[in-house]
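Asks: Task: produce atomic coordinates for the following.
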Amino acid sequence: MKKESTALILIFLTVFIDLLGFGLLIPILPAFGLKVLNIDEASIGIVISAYSFIQFIFNPIFGRISDKRGRRPVIIFCLLLNAVGYLLFSITNSFLLLLLSRIIAGIGGSSISVAQAYIADVTTPENRSKGMGIIGSAFGLGFVFGPLLGGILSEFGYAVVGYVSAGFSFLAFVLTSFLLPESLKIKVQPELQPQRKRKLIDVESFKHVFRKPDLALLISLFFVLTFSFANIYGTFALLGIQVYHFTDRQNGYMFGIIGLTSAIVQGTLIGTINRFLTKKNIFIVSSFLISLNLALIPYAGNFLGLAVVGFFLSIGTGLFQPTILSLISEVTSEQEQGMTLGINQSMSAFGRMLGPLWGGFAFEYLGYQFPFLTGAFFTAVIFLVSLFYLPRKLNWNEK
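Replies: Next up is the predicted model:
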């Protein structure tokens, strides 16, 4: 148990420090593109989408490599790539160089699925939801403190933000290199994974995973959730400014409330909740909370109302994400954890690419309510599937 706890603490620190570096760039990338590079909004959108698209390609590739070569070397390599990408951002003076820096950082950011596989390696099925919650907690805390720090550092110059981001990734690289043990028990090559030629998009891996109905359903649900929530990535701040007339500081507080609540739920409460609720009930409750509160966002009325809505929305996402990751891991063989979680993370990246594109279009051309109502509609579908279909499909009434 002590060895497991030490490994979980180390992987938490690794992901948190790395995500802190990523979070530093969130508030300043659009301003940097407009003010320094003089590029238009469409080009900025391409830069942001490129990061998620690259993760869509590389998540399953790194997942498969980690199944064969181990988790530790992949995580170390990706952290070093992240540092290089951030350093390149600091010296960027053109659109193409900015795009290249985000592509390199996107490849480096494709290690999250490997970190999830690491959690699956070192936890028992009973503790897996709690373990997966550690990744979500690291994400949440990185997105709370990163943007706040990035906004402060930008006053000293955009290059400083890049250098500090690179420094955080390099610190995570050093910690991992010296302290993180390998989690994968090397076994004979699984029979279901014949040797294949390397391809940019590993179509065979996708086919292999989606041939399994239970995995296909769970990964599809995770994709729908990610797409639904990604609708608000760019539009939530716009809503605060244009509809609720928030200041930048109030918007920052709102992001802090959402990120911190999600981090607390995933990092500390999910283990306790699992002792009182079955996974079936967690699915039902969390998808209902997400759907309801996404729908309420444009009608919350004021800062206090939106803070309450954001609080309950974060409880829903904080419960749902580690639970579905735990289920995906549980229905996957030990030899295919990296590949399967890589496919799942790849689909999640695809959702994070499509969500902001639709959300921005809907906000501008259909009305400010529509990105949030779109997310509410699709998560309502997840709620209905969880209530009536999923228990029979996965035989999880006893889980």
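Asks: going forward, measure contacts between C-alpha atoms and count neighbours the same way
Replies: Noted.
Asks: Give me the contacts around the helix or strand where residue 272 lies.
Replies: Element membership for residue 272, per DSSP states H and E: helix 270-276. The contact list for helix 270-276 (CA atoms under 8 Å, 6 or more residues apart in numbering) reads 127, 129-130, 133, 319.
Asks: And residue 188, how far from residue 360?
Replies: 48 Å (CA to CA, to the nearest Å).
Asks: what about residue 187, which SS state?
Replies: Counting by DSSP: H, G, I helix; E, B strand; the rest coil, the backbone at residue 187 sits in coil.
Asks: for it, what are its contacts?
Replies: Going by CA under 8 Å, 6+ apart, the list of residues near residue 187 reads residue 335.
Asks: Recalculate using a threshold of 10 Å.
Replies: Counting by CA atoms under 10 Å, 6 or more residues apart in numbering, residue 187 touches 67-68, 334-335.
Asks: What is the nearest of the contacts of helix 270-276 to residue 243?
Replies: Using CA to CA, residue 319 comes nearest to residue 243 of these, at 29.2 Å.
Asks: Also this sequence, please, to line up against the first:
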Amino acid sequence: FAAGLCLANLGLAAVLLPESLPEGRRRPRQFKHPLSPGSLRAAAAPPGAPVLFAIYFLATLGFSVLYGTFPFAAGGLLKSWAKIRGSPEPAYTYIHSCINGLWAYMGLVAVVVQGGLLGRLARRVSEVALVRAGTVGLALGLAWIPFAGGPVALLLALGLVASGQGLAGPPLSSLVSQTAPGETYGEVLGVSQSLSAAARALGPTGGGLVLERLGAPAAYVCAALCSVGALGFALSLARRAADDHATRASLGLRRWG
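Replies: Now for the predicted structure:
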């Protein structure tokens, strides 16, 4: 099913998406892997691009820990809550149904955030501010999940995670595209998506290993630390933007003074 969706996306993109590069500027180019040293150097050359790539990778890495570990962590929480209440251990089918419902809940939150809330916020605050808010939500939610004391707390934690990813993802892609000259949009976005794919491969694997050896709290604290790292880079990006704005303002005052 997943492979079919990917093929459908490929077909729709080939048929419906227009070519962004004007015909007069097209020229044959030798294929380079998006993660080859040459591609990485070219994509990281524009100012601010390396910081954005680091944010993209770390935020995705932290979020992707959820993919491979959440069923085990949620199952453990359901069992521990039942033990605290003095109830029998929940059946596998019940745990499975609850986990499916929680995945659906996260998807619904993401749809609401990206489909309705994000557009309104983007008209009022900067994309950097949205990235910062998203990484804060990711860090808080991921750190909270293994320590949730009940269903309401778990729903709030998962809501923070889904909202954080929804707030940070699209603005990050937009910021990355803004660093690239027009003829290299595809190459730069390809590098960012390749880094994201690498993070999605490493996150479940690394998170699963940490969960197996050290438990769910350690796995989710590590995931939260990845988001904290992304937030640190986002804060430096915001300071750099503020410095650039101050420099431009100073030059303007000198010009008209």
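Asks: Now for the contacts of helix 270-276 of structure 1: which two are most distant?
Replies: Of all pairs in those, the most separated under CA to CA is 127 and 319 at 14.2 Å.
Asks: on that earlier part again, relative to residue 29 of structure 1, which of the contacts of residue 187 of structure 1 is nearest.
Replies: Nearest to residue 29 of structure 1 out of those is residue 67 (CA to CA; 34.4 Å).
Asks: residues in structure 2 aligned with the helix or strand encompassing the closest one?
Replies: Here residue 67 of structure 1 sits within helix 41-69, counting by DSSP H and E. Alignment note (TM-score structural alignment): helix 41-69 of structure 1 is unmatched in structure 2.
Asks: just stretch 151-158 of structure 1 next, same as before
Replies: Using TM-score structural alignment, stretch 151-158 of structure 1 finds no match anywhere in structure 2.
Asks: can you tell me which residues contact the counterpart of residue 322 of structure 1 in structure 2?
Replies: By TM-score structural alignment, residue 322 of structure 1 lines up with residue 170 in structure 2. Residues near residue 170 of structure 2 by CA under 10 Å, 6+ apart: 114, 118, 127, 130-131, 176.
Asks: mind putting those residues in JSON lines, secondary structure included?
Replies: Listed next are the contacts of residue 170 of structure 2 as JSON lines, based on three-state DSSP:
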{"residue": "114", "secondary structure": "helix"}
{"residue": "118", "secondary structure": "helix"}
{"residue": "127", "secondary structure": "helix"}
{"residue": "130", "secondary structure": "helix"}
{"residue": "131", "secondary structure": "helix"}
{"residue": "176", "secondary structure": "helix"}
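Asks: If you rank the residues you listed by neighbours, which is first?
Replies: Using other CA atoms under 10 Å as the neighbour criterion, residue 131 leads those with 29 neighbours.
Asks: what's the matching residue for it over in structure 1?
Replies: Residue 131 of structure 2 maps onto residue 283 in structure 1, by TM-score structural alignment.
Asks: what residues are up against its match?
Replies: By CA under 10 Å, 6+ apart, residue 283 of structure 1 lies in contact with 277, 289, 316, 319-321, 323-324, 382-383, 385-387, 390.
Asks: residue ranges of the strands in the stretch 201-350 of structure 1, please?
Replies: Counting by DSSP state E, counting those that start in this stretch, the stretch 201-350 of structure 1 has no strands to list.
Asks: Helices along that one, start to end?
Replies: Assigned by DSSP state H, counting those that start in this stretch, the stretch 201-350 of structure 1 shows helices spanning 203-210, 213-230, 235-242, 248-264, 270-276, 279-296, 303-330, 337-365.
Asks: most tightly surrounded among these?
Replies: helix 337-365 (a mean of 24; mean count of other CA atoms under 10 Å).
Asks: Which strands or helices does that one pack on?
Replies: Contacts defined by 3 or more CA pairs under 10 Å, 6 or more residues apart in numbering; DSSP states H and E place helix 337-365 of structure 1 against helix 41-69, helix 112-122, helix 203-210, helix 213-230, helix 235-242, helix 303-330, helix 370-388.
Asks: 6 Å instead, please
Replies: helix 41-69, helix 112-122, helix 213-230, helix 370-388 (3 or more CA pairs under 6 Å, 6 or more residues apart in numbering; DSSP states H and E).
Asks: So for residue 153 of structure 1, which of the ones you listed sits nearest?
Replies: Among those, helix 41-69 sits nearest to residue 153 of structure 1 (CA to CA), with 20.6 Å.
Asks: relative orientation of that closest one and helix 337-365 in degrees?
Replies: 170 degrees (axes from the mean of the first three to the mean of the last three CA atoms, to 10 degrees).
Asks: buried stuff in helix 41-69 of structure 1?
Replies: Neighbour counts using 16 or more other CA atoms under 10 Å place 43-44, 47-68 of helix 41-69 of structure 1 among the buried residues.
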